[in-house]
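# Next come a sequence and a model predicted from it.
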Amino acid sequence: MENLSKRQISPTQSILFSCAAFVIVVAGMRAAQDVLIPFLLAIFIATICNPLVLFLQKKRVPMGVSIFFVFLLMIAFGFGITSLLGTSLKEFSNNFPQYQILLKRYAEDFVSFLENRGVSISGQILLEQFDPGAVMSLTSGILARLGNVLTNTLLIILMVVFMLLEANIYKDKIMKIFGGADERIEQITTFTYTVKRYMLIKTALSLATGILATVWLLILDVNYPFLWGFLTFLLNYIPTIGSNIAAIPPVLMALIQYDLFFMFLVALGYLVINNVIGSFLEPRIMGHGMGISPLIVFVSLIFWGWVFGPIGMILCVPMTTIIKIAFANTEKTQWISTLLESPVRSTFRKEL
C-alpha cells in the first residue's frame, strides 16, 4: 500500500490524463452552453458597466442608486434596440428567401460572363464553394442565435446587478484568499485592469464603427441600415476578421437593391471605416492589447466559436487571457502561458 502511495505518474500518463481532462471540460462546456453563455454575457456587461458605477460613487452617489441607474440604462438600451431593430429584422427574415434567389442568379450570371470570355471554370463547383447566399444565411443564423440568447435578458440583467454589487468587495475577497501573497494579488489586479481596459476600448471603438457604418448606409439609402450597423457593432468585437465579415451583408444588399456601383460604394465606405478605426486608431489606443500572440488569438477565435458560437467569438480574447493567467500561476504549466504570450508582452507590462 505504501509503495502504491509513493508511486509517481509518468510524464506520458500525465499528458494522457491532461488531454482526457481537457476533452471532458470542453465537452461539458458545450453541453452546458445554454447556462454558461448568459453567465459570460453578464460578466461582459458588468465589466463595461462597473466603471460607470465607480464614477457615480466618486461623485458621492450611493452605490444602490448608482447600480439602479445602470439598471435603468440597460433596460432603456434593451427597449431601444428592440424597437429600432424589431421591424428591420422581421422584414429581413420575410424577404430572406427572395434575397437568396437573387444572389444565386447574380452568381450564375457572373459565371456565364467568365465563360463567355474564355475563362474555363466549373460553374457548379464555384457556386458550391463561393455561394453568396450562404453569407446571408450565416448572417441570419447569427442574428437568430443572438435573439435566442436575448430571451434570457432578465436573467442576464439580474446577474449583472449582483455582480456590480459584489464588485466593490472583490479586491478584499482576493486579499483574503491569497493572504500576504502580494505577487498573486498584483497579478490579478493587473489582469482585472487589463480586461476592463480592453473591454471598454473595444466597446467604444465598436460603437464608433457601428455608428459610422449606419450613417454611411443611411446616406446611400441601403435597406436595413440600423440592422447592419448593429451587426457591425457586434462583430467588431471579433478580432481580425469580425469587421470584414460585418461588411459582407450590406455590400450584398446594395447589389440586390441597386447595382455594382452602389455595391462598390458600400464596400469602399466599410474599407475606409475599418482601416481608420481598426488599423489606425485601435492599435494606438489599445497598445499591445491583452499580451496574446496573434496566432493564438486566431486559434482561440475558432475554438471558442466552436464551443459557444457567436458569443464565444466575441469573448475569445478575454477568455483566452484568463487561461493564460491561470497557467502562469502554476509552475508546471508556465510553459503553456509562455506559448500564449505575445512577443511584445514585456513592453506591454512596462506600459501598464
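Right, received. Where do you want to start?

# going forward, measure contacts and count neighbours with C-alpha atoms only.
Fine.

# you'd agree Gly289 is in a strand?
No - with DSSP: H, G, I helix; E, B strand; the rest coil as the criterion, Gly289 is located in coil rather than a strand.

# That one: how many residues sit nearby?
Residues lying near Gly289 (other C-alpha atoms under 10 Å) number 20.

# Now do the contacts for it.
Tyr198 (C-alpha atoms under 8 Å, 6 or more residues apart in numbering).

# any idea how far it is from Thr82?
Distance of Gly289 to Thr82, computed by C-alpha to C-alpha, to the nearest Å: 32 Å.

# go on, Ile45?
18 Å.

# Also Glu115?
46 Å.

# Can you tell me the closest non-neighbouring residue to Ile336?
Setting aside the residues directly before and after it, Ile336 is nearest to Phe327 in space (C-alpha to C-alpha, 6 or more residues apart in numbering), at 6.5 Å.

# dropping in the other structure now:
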Amino acid sequence: MTAESLSPPARIAIVGAAVVIVLAGIRAAAPLLGPFLVAVFFAMITAPVMTWLTRRGVPPVLAAGTVVVALIGLLVGVLAFLGVAFTGFIRSLPQYQASLEGQAAGLADYGIDPGTFTVWDYIDQGYVIQQVAGLARQVGSITFDIFIVFVGIGFLLLEAPRLTAALARRLGPENSLYRHFSQSGRILIDYVVVRTKVNLITGVGTGLFLTLLGVDFAVLWGFVAFVLSYVPYIGLVAAAIPPTLLAFIEYGPAGAVAVIAAVALIDAAAENLVLPRMAGRELNLSPFVVLFSVILWGLVLGAVGVFLAIPLTIAVKLFLESWEETRWIGEMMGNGGRRE
C-alpha cells in the first residue's frame, strides 16, 4: 500500500498520530533536549559575534571562549541583581503581612465584609516552604544543566561552519530546506532583537510607572516584566502579580487597579503598536498560534519550552514551508503581515 492509495482522512490520521508520537518522545527526552535547545538558541544568536571576532584574526577557540565567558558574566550579573533584590523583598515580607491584613480589613469601606478573614489563613505556608526546599535541592541539577549549556554553546560555535558546509554539500545551495535553514539564524536574530526592544519598552515603562506610584522594588518588577515578556501574553500577566499585590498593600484597591490598568496599557501599546512595525513577515505569527505554541511547548518541554516557544514555532513554520505539500500549513501559521 502506497501513500497515494490512502484516502485523505487516513493520511491525516497517520500524520497526526506520527506528530503525537514525536511530541511524546520529545517530552520524555525533555531533560536532555532542554539544555541542548537552549545551547542551540544562544549559539545561533551569538554566531555573528563569533564571526566578527574570527574575521579580525581572533583564533576560533579563543573567539568561542570569549563569547561563552561574556554570556557567563551576563548570567552572573543578572543572578547577583536578582539575589540582592529578592533578599530585600523577602526581609520585608513580615511588614507586608501586617499591612495586607490591614488592607483586607479595610475592604469593608467598599462593601466587602472580610469578617475574621486573614489572608494568610488561605496560604499553606508549609507547602510554600516545601516548594522552596525542593527548589534548593534542584540547585545541583540546575547548575549541571547550565554547565552543559555553556559547553554546548562553545562547541556549537566552533562546529557551525563545518556543519553548514556539510549541509550545503549534502542538500545543495538551491534546496529549499537548506535555504530556510540558512535563513533561520537571521530570522532568529531578528526575533531576539525585535522582542528585546519591545520588552525594554514594557519593562522600562512598568518600572517607571511603579516608581512614580511609589511601589517598593519598582526596578525589580520592571526587570521581571522585561524578562517574562519573552513569554507572549502570559509572561507579563505573571510579572504584574507581585507589584499589584504590593500596590494593594501600600495603597489599597485603588493602587492595585492603577497598576493593572497601567500594565495593560503598556502591554497593549508595545504588542499592538510597536511590535507590528518592527517585526518582519517571517516573525508575524497568528496570535492564536503564538498562544497555542506557548502552551504546547510548555507542556512538552517545561520552562524551556515556554521561553523558546516562539523560536521553536518559527523553526517549525520554516520547516513546513520547505515543501510544497506542507507550505500551506506554514502560511496559515502567519497573520498575513508584510515586511515594511
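It's in. Every value quoted in this text rests on a predicted model; they were computed, and no experiment measured them.

# Any idea what the TM-score is?
For these two chains in superposition, a TM-score of 0.76 is obtained (TM-score structural alignment, normalised by the length of the second structure); 324 aligned residues with a C-alpha RMSD of 3.9 Å.

# before we move on, the earlier item: okay, Ile45 and Thr82 of the first structure: which has more neighbours?
Each of Ile45 of the first structure and Thr82 has its neighbours counted (other C-alpha under 10 Å); Ile45 has more, 20 against 12.

# host element of the aligned partner of that one in the second structure?
Alignment note (TM-score structural alignment): Ile45 of the first structure maps to Phe42 of the second structure. Using DSSP states H and E, Phe42 of the second structure falls within helix 30-55.

# In terms of secondary structure, what does that helix contact?
helix 60-91, helix 139-171, helix 176-213, helix 287-301, helix 303-307 (3 or more C-alpha pairs under 8 Å, 6 or more residues apart in numbering; DSSP states H and E).

# Nearest approach to Ala133 of the second structure belongs to which of those?
helix 139-171 (10.1 Å; C-alpha to C-alpha).

# could you check the angle helix 60-91 makes with that closest one?
Here helix 139-171 of the second structure points in a direction 140 degrees away from that of helix 60-91 (axes from the mean of the first three to the mean of the last three C-alpha atoms, to 10 degrees).

# Buried residues in helix 139-171 of the second structure, which are they?
Asp145, Ile146, Ile148, Val149, Phe150, Gly152, Ile153, Gly154, Leu156, Leu157, Leu158, Ala168 (16 or more other C-alpha atoms under 10 Å).

# on contacts alone, who are the packing partners of it?
Against helix 139-171 of the second structure (3+ C-alpha pairs under 8 Å, 6+ apart) you get helix 30-55, helix 60-91, helix 176-213.

# Adding distance to Leu228 of the second structure, write those out as a markdown table.
Conversion of these to a markdown table gives the following (distance: least, C-alpha to C-alpha, whole Å):
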| stretch | distance to Leu228 of the second structure |
| --- | --- |
| helix 30-55 | 16 |
| helix 60-91 | 14 |
| helix 176-213 | 9 |
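
# closest to Gln125 of the second structure out of these?
Among these, helix 60-91 comes nearest to Gln125 of the second structure, with 14.0 Å by C-alpha to C-alpha.

# tilt between the next helix or strand after the closest one and helix 60-91?
Using DSSP H and E, the helix or strand that directly follows helix 60-91 of the second structure along the chain is helix 93-105. Computed by the same axes, to 10 degrees, the angle separating helix 93-105 of the second structure from helix 60-91 equals 50 degrees.

# and the angle for the helix or strand following helix 93-105 of the second structure with helix 139-171?
Downstream of helix 93-105 of the second structure, the first helix or strand assigned by DSSP H and E is helix 125-137. Taking the same axes, to 10 degrees, one finds that helix 125-137 of the second structure is oriented at 50 degrees with respect to helix 139-171.

# List the buried residues in helix 125-137 of the second structure.
Buried residues in helix 125-137 of the second structure (16+ other C-alpha under 10 Å): none.

# Closest to the centroid, which residue in the first structure?
By C-alpha atoms, centre = their mean, the first structure has its centre lying nearest to Ile314, at 1.1 Å.

# counterpart of it in the second structure?
So, by TM-score structural alignment, Ile314 of the first structure is matched to Phe307.

# Who are the contact partners of that match?
Tyr230, Val231, Val294.

# 6 Å instead, please
Applying C-alpha atoms under 6 Å, 6 or more residues apart in numbering, we find Phe307 of the second structure in contact with Val231.

# From Leu245 of the second structure, how far out is it?
25 Å.

# mean shift of the helix holding Phe42 of the second structure relative to the first structure?
With mean C-alpha distance after the TM-score superposition for the first structure, helix 30-55 of the second structure departs from the first structure by a mean of 2.3 Å once superposed.
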